[in-house]
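Q: how would this look folded up:
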Amino acid sequence: QVFRNDSPELKANQQLNRMFRHYLEHVLSLETDRSLILYVVLEHEIKDIALQHSRRIVADTSQSSGTLDRVVTCLGRFGDKSDIPKLQALLQDERITNSWSRGQGKPLVRTQLRDRALAMLIHLVGKQPADFGFELTVAAEKVVFQPYSCGFETDEQREQAHKNWRKWWDENGDRFAEK
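A: Presented below is the predicted three-dimensional model:
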C-alpha cells in the first residue's frame, strides 16, 4: 500500500515511491507485453500512470488480448467520458480474454475483449451490466468487474447484450459527447 496515491505512507517513503513510479514508467515505455505492469498500477491504484499509458496503448491492436484487457480495465476504473470512444473502438474485437466452466455440464463461459470493453463502457456511463444482458458479472474493487465474469455462455446472449448497448447508446449517447 506504500505506492497508492492516497497512502499515508507516501510522504514517509517519497524517494522509494519516486523510484517505483520511475521503474513502472520505464517498463511501460518499452515495446513489450505490458499486462503485468498494468496489473501493478491497478493493484496499487496509480491512476495517473494507468491512464497515461492505457490511453496510448488502447489503439495498438497488436498488443496481446491480455494487455488490452488490462488497458480496458484501467480506462473503465480510472477513466472518464473522454475514454468512451477508445473503448467503443474495441467493441468489434472478438479475441478471447477468459474462458471458464461453471461445472455440472453447463456451457463454457467465454469472455471476449469486446465484452470487457462493453462492461467498462456501461460502468463509465453509470449503468449496470445486468441491465444490458450480462448475467454473470461479479463486482470487484480493483478491476470493477472480475474479468472472467463479463462473458457469455452463448453467442446469442453476447449479441443481445451488444445490441442492447447500441440501442441505449443511440438514445442516450449524446449526453456523453465531448463539448
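
Q: Every contact and neighbour count from this point should use C-alpha atoms.
A: Fine.

Q: Gly126: neighbouring residues, count only.
A: For Gly126, the neighbour count with other Cα atoms under 10 Å is 9.

Q: Specify the local secondary structure of it.
A: coil (DSSP: H, G, I helix; E, B strand; the rest coil).

Q: how about the helices of this protein, start to end?
A: Along the chain, counting by DSSP state H, helices occupy 14-29, 35-43, 47-57, 65-78, 84-88, 113-124, 155-172.

Q: Take the ones you listed and lay them out in JSON lines including mean neighbour count.
A: Output for the helices of the chain, formatted as JSON lines (neighbours: other Cα atoms under 10 Å):
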{"stretch": "helix 14-29", "mean neighbour count": "14"}
{"stretch": "helix 35-43", "mean neighbour count": "19"}
{"stretch": "helix 47-57", "mean neighbour count": "18"}
{"stretch": "helix 65-78", "mean neighbour count": "25"}
{"stretch": "helix 84-88", "mean neighbour count": "18"}
{"stretch": "helix 113-124", "mean neighbour count": "26"}
{"stretch": "helix 155-172", "mean neighbour count": "15"}
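
Q: Second chain to compare with the first, below:
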Amino acid sequence: RQIAALVADLGADLFTTRQRSEIRLVDIATRDSGSAEAVKAVLRDNPFPPQDLELFLGKKRLLERLESSDREVRIDRFLHDPSFDQRLIPGWEQFRQFAGDGIDARLVFAALIQHHPQVGRRLGSPDGAPIQMPDFDSIDRDDTATWTMLLWASIQQSRRTIDDTSIRLTASLCRVGGGPEPLRDHERRVVSRLIASYLTRAPIDVRDRMVIGLRYGCTEIVHQDCRQILTDPSESPSRIVTAMLAASVIDLSPSETDQWINSFLTDWRVSHVWRSMMPPKTTHRTQVRDVALALQLHRSGIDPRTRGFEALVADPILVFRPYSLGFESDDARSRAHDGKSLTDHSIRGPRPPTG
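A: This is a model prediction of the structure:
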C-alpha cells in the first residue's frame, strides 16, 4: 500500500510532492532486492496510452533510473567480484562461447549491455526477438558496442545458406573503411574472436573469409584455408591466387610459403580477366603463374613493377590486388617471365596445347 501510494504521487500536481515521492521510492528500492522488485513491479504496471501523462512519464523515468542503477551494480560485481553469479547477467553465457571469458571479453560485454541494455536478454534467450540489421556502412567504425551486438547477432542468426545480411556484412568486413575498427587493444582482441566465430559459421566464400581473416587477425583460420587450397591443385585459379597472396602475408612458415608459391610457377590457368576503361581499352589476363612470379619477386625484395608488372595495384590487405598482376599480351607476359626466375630452373614450363 505504501509503495502504491507513493507511486501514485508521481503524478501529483505539485513538483515537491512528486520529488518527495521519488526520493522515498528510491530509498525503499535500495533496502534489499525484495523491496527493489516490489517497487519495480508497481512501476512496470504502466499501460499505454496513459490516462495520466504525468504519472506515466514519472513511472517510466523512475523505472529506468532504478534499472540503470541495478545494472551498474551488477556490472561492477560482474567485473570485479569472483563470487558473483554470472548467470545474473543475461546473455553472458552465450556471448562467452564466441568471444572468450577473459577480462577483455567482460569489459566489452559490460560496455555492450550499458549501451544496449536489452541485447543480453534478446540474444541470450532462444525466444528473444531477432536483431534487425541496419545499413552496416552507417555505423561508426569505432562504435565497438554496436558492432559487437551485430556480430553476436549474426553468429546467432547465421544460416546454412547465404542471405542478404551475410552478403552485406561480408562486403563491409572485406573493405578497409567498412566494418569495425576498435580503438582499444582489448576491444580489438574481442572483435577478432567474434569475427573468427562468424567466419567459421556463416556461409562465406573462402576468398572473402581469407581476406576478412587477414584484416582482423584470424590467422589460424587463414592458414588453414591457405593450406587446404594450396595443397589441392584442382582448386579454382581464383582461390589459389587469393590463397598465395594471403599465405605470403601471414607467412607463418616462410619455407612452406615459398614452396607453395614455387609450385604454381608453371600454372598457366587464368584467374582474372579485366578490361581497362581508359583508352587504349586493353584486356588484361592474369594467370596463376603471374601471381606466383610477382610474389617471388616481392618476397625477394624486388618491386614487381620493375620486372614488367606495369598494371600492378597495391592492396591494403593482400599487398597486391589479384587481378592487377596480369598482362595485356602474351609478349608482355613472356618478357616478364623469361629470365626473371629467382630459382635455378625455368619458370615458364611447357606451353599449353593450341587449337
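
Q: Give the equivalent position in the second structure for Thr67 of the first structure.
A: Per TM-score structural alignment, the equivalent position to Thr67 of the first structure in the second structure is Arg239.

Q: picking that back up, now the helices of the first structure in TSV, with distance to Pro147 of the first structure?
A: TSV is the format used below for those (distance: least, Cα to Cα, whole Å):
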stretch	distance to Pro147 of the first structure
helix 14-29	21
helix 35-43	12
helix 47-57	17
helix 65-78	8
helix 84-88	15
helix 113-124	7
helix 155-172	15
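
Q: Ok, which of the ones you listed comes nearest Ser7 of the first structure?
A: Counting by Cα to Cα, Ser7 of the first structure lies closest to helix 14-29 out of the helices of the first structure; the figure is 10.6 Å.

Q: How far does that closest one sit from its chain's centre?
A: Chain-centre distance of helix 14-29 of the first structure: 22 Å, with Cα atoms, centre = their mean, to the nearest Å.

Q: What about the residue lying closest to Ser7 of the first structure once chain neighbours are set aside, how many residues nearby?
A: Of all residues not flanking Ser7 of the first structure in the chain, Gln1 sits nearest, at 6.5 Å (Cα to Cα, 6 or more residues apart in numbering). Neighbours of Gln1 of the first structure under the rule other Cα under 10 Å: 12.

Q: for the second structure, which helix is longest?
A: Counting by DSSP H, the longest helix found in the second structure is helix 53-80.

Q: In the first structure, which residue range corresponds to that one?
A: So helix 53-80 of the second structure is aligned with nothing, judged by TM-score structural alignment.

Q: Skip ahead from that helix and say which helix or strand is next.
A: Helices and strands here follow DSSP states H and E; after helix 53-80 of the second structure, the next one along the chain is helix 92-99.

Q: Where in the first structure does that following helix align, residue-wise?
A: Under the alignment (TM-score structural alignment), helix 92-99 of the second structure falls on nothing in the first structure.

Q: What is the helix or strand just after that helix packed up against?
A: The first helix or strand that comes after helix 92-99 of the second structure along the chain, using DSSP H and E, is helix 103-115. When contacts are defined as 3 or more Cα pairs under 8 Å, 6 or more residues apart in numbering; DSSP states H and E, helix 103-115 of the second structure packs onto helix 53-80, helix 92-99, helix 144-156, helix 185-199.

Q: Mind putting the ones you listed into JSON lines with distance to Asp290 of the second structure?
A: Listed next are those as JSON lines, based on distance: least, Cα to Cα, whole Å:
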{"stretch": "helix 53-80", "distance to Asp290 of the second structure": "53"}
{"stretch": "helix 92-99", "distance to Asp290 of the second structure": "39"}
{"stretch": "helix 144-156", "distance to Asp290 of the second structure": "37"}
{"stretch": "helix 185-199", "distance to Asp290 of the second structure": "29"}
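
Q: center of the first structure - which residue?
A: In the first structure, the residue lying closest to the centroid (Cα atoms, centre = their mean) is Thr73, at 1.7 Å.

Q: My guess is it contacts Val143. True?
A: Yes: assessed by Cα atoms under 8 Å, Thr73 of the first structure is found in contact with Val143 at 6.0 Å.

Q: quick one: contacts for Thr67 of the first structure?
A: By Cα atoms under 8 Å, 6 or more residues apart in numbering, the residues touching Thr67 of the first structure are Asp33, Arg34, Ser35, Leu38.

Q: Tell me which residue of the second structure matches up with the last one.
A: If you follow Leu38 of the first structure across to the second structure using TM-score structural alignment, you land on Met210.

Q: residues in contact with that match?
A: By Cα under 8 Å, 6+ apart, the contact list for Met210 of the second structure reads Ile221, Val222, Asp225, Thr242, Ala243, Ala246.

Q: If we ignore the residues flanking it in sequence, what's nearest Arg77 of the first structure?
A: What sits nearest to Arg77 of the first structure in space, not counting adjacent residues and going by Cα to Cα, 6+ apart, is Val144, at 6.2 Å.

Q: about what we covered before: quick check: the gap between the match of Leu38 of the first structure and Ile229 of the second structure.
A: 11 Å (Cα to Cα, to the nearest Å).

Q: Could you measure from the residue nearest to Ser7 of the first structure over to Gly76 of the first structure?
A: 22 Å.

Q: what sits against the nearest residue to Ala246 of the second structure once chain neighbours are set aside?
A: Closest residue in space to Ala246 of the second structure, ignoring its immediate chain neighbours: Leu318 at 6.0 Å, by Cα to Cα, 6+ apart. Neighbour list for Leu318 of the second structure: Val211, Thr242, Leu245, Ala246, Val249 [criterion: Cα under 8 Å, 6+ apart].

Q: next one: Leu230 of the second structure
A: Ile240, Ala243, Met244, Trp260.

Q: Show me what it aligns to in the first structure.
A: By TM-score structural alignment, Leu230 of the second structure lines up with Val58.

Q: Would you check how far apart its match and Lys86 of the first structure are?
A: Here Val58 of the first structure is placed at a distance of 7 Å from Lys86 of the first structure (Cα to Cα).
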